[in-house]
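Student: Give me a 3D structure for the following:
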Amino acid sequence: MRWTVVAVMLCVLAGCSGSTDPEPASSAPATSKSPKPKPTPKPSAAAPTGEPAPEALSAFRCEPTKKSTWVAAGLLANDSKKAVTYQVSVYVGPLDSTSREVRTVQVANVEAGGSVRFKLTKVPADGEECHVQVIRIKVG
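Tutor: Purely as a prediction, here's the structure:
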């Protein structure tokens, strides 16, 4: 009885025309579930707006943790005459064209002649090569 009701409902929903051609029987009931698409990685790093500043970085360390993530830390030194903000992005994995998650932190208003330590935790890893990018964003 249930299959008759389902067949009638499908016929009504599909707008059956009363054709005499028999439909091939299916051994499994039709499902309306379609495979879910894989989510695309969300960009976690803001687009760099400034100038590269690798010389501002020192004492950089990037190491794996026990939980399949990495931790990165270092020191940023501002040798300019004005306060600046630095954007530090860390990525662990190969350098190829595949889009992967990057961890980013902005270290705001580092005083002229000053230095600040930073630390990024839970950096996702897709390999064992650690890459860092430092961007100087001018303030004032």
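
Student: CA atoms for contacts and neighbours, from now on please.
Tutor: Will do.

Student: tally of neighbours for residue 8?
Tutor: Number of residues near residue 8 (other Cα atoms under 10 Å) recorded here: 13.

Student: Could you confirm it falls within a helix?
Tutor: Yes - counting by DSSP: H, G, I helix; E, B strand; the rest coil, residue 8 falls inside a helix.

Student: quick one: contacts for it?
Tutor: Residues near residue 8 by Cα atoms under 8 Å, 6 or more residues apart in numbering: none.

Student: And the helices in the protein?
Tutor: Taking DSSP state H to define them, one finds helices in the chain at 2-14.

Student: I'd like the structure of this one too, to check against the first:
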Amino acid sequence: MRWILSAVALFALVGCGSSESAEPEAPASPSASASPTPAVTPEAASPTGAPEPQALSEFRCSAGEDGSPWTASGLLSNSGKDAATYQVSVYVGPLDGDTREVRTLRIDPINPGESDRFDLDDVPAGGDTCHVQVLRTP
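Tutor: Coordinates of the predicted model:
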């Protein structure tokens, strides 16, 4: 149950942390020929898909030596009948409702009955507890 709550809280975090504004900037001086600046798309979109924590095994999350960034790795297994694409998101720190940066990796389709290893470097850390979320994406 605790893992599910962590995953739900992490779900709200995924896609956050972009320093870009979603609002278009106004031109410095208006002119008749100026076209509006398009809105900036966030770096990481909100996740879409169904939580599938059972696809993850051999998960490891550890801090680097002497303050270097955290890393995470694991094995994703597709037990479904069709090929599946997965999204793995990892965050190190408290689940306190604040917006935090999350490291996300999209895994290419895995065929039914097969597995694929993944490695994530430079996982953002704001504490010492590692949280992971696995989504099966459309």
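
Student: quick one: TM-score?
Tutor: Remark: TM-score between the superposed chains equals 0.67 [TM-score structural alignment, normalised by the length of structure 2]; 99 aligned residues with a Cα RMSD of 1.7 Å.

Student: which residue is nearest the centroid of structure 2?
Tutor: Among the residues of structure 2, the one closest to the centroid is residue 104, at 2.8 Å (Cα atoms, centre = their mean).

Student: Please list all residues in contact with the closest residue in space to that residue that isn't next to it in sequence.
Tutor: Take residue 104 of structure 2 and drop its neighbours on the chain: the residue closest to it by Cα to Cα, 6 or more residues apart in numbering is residue 89, 4.2 Å away. Applying Cα under 8 Å, 6+ apart to residue 89 of structure 2 gives the contacts 14, 102, 103, 104, 105, 132, 133, 134.

Student: ok so, going back, residues in contact with the residue nearest to the centre of structure 2?
Tutor: When contacts are counted by Cα under 8 Å, 6+ apart, residue 104 of structure 2 is found next to 14, 87, 88, 89, 90.

Student: re the thing from before, and of the contacts of residue 89 of structure 2, the nearest to residue 83 of structure 2?
Tutor: Nearest to residue 83 of structure 2 out of the contacts of residue 89 of structure 2 is residue 134 (Cα to Cα; 15.6 Å).

Student: Around that closest one, count how many other residues there are.
Tutor: Other residues near residue 134 of structure 2 come to 24 when the count uses other Cα under 10 Å.

Student: Which residue, other than its chain neighbours, is closest to it?
Tutor: What sits nearest to residue 134 of structure 2 in space, not counting adjacent residues and going by Cα to Cα, 6+ apart, is residue 88, at 4.7 Å.
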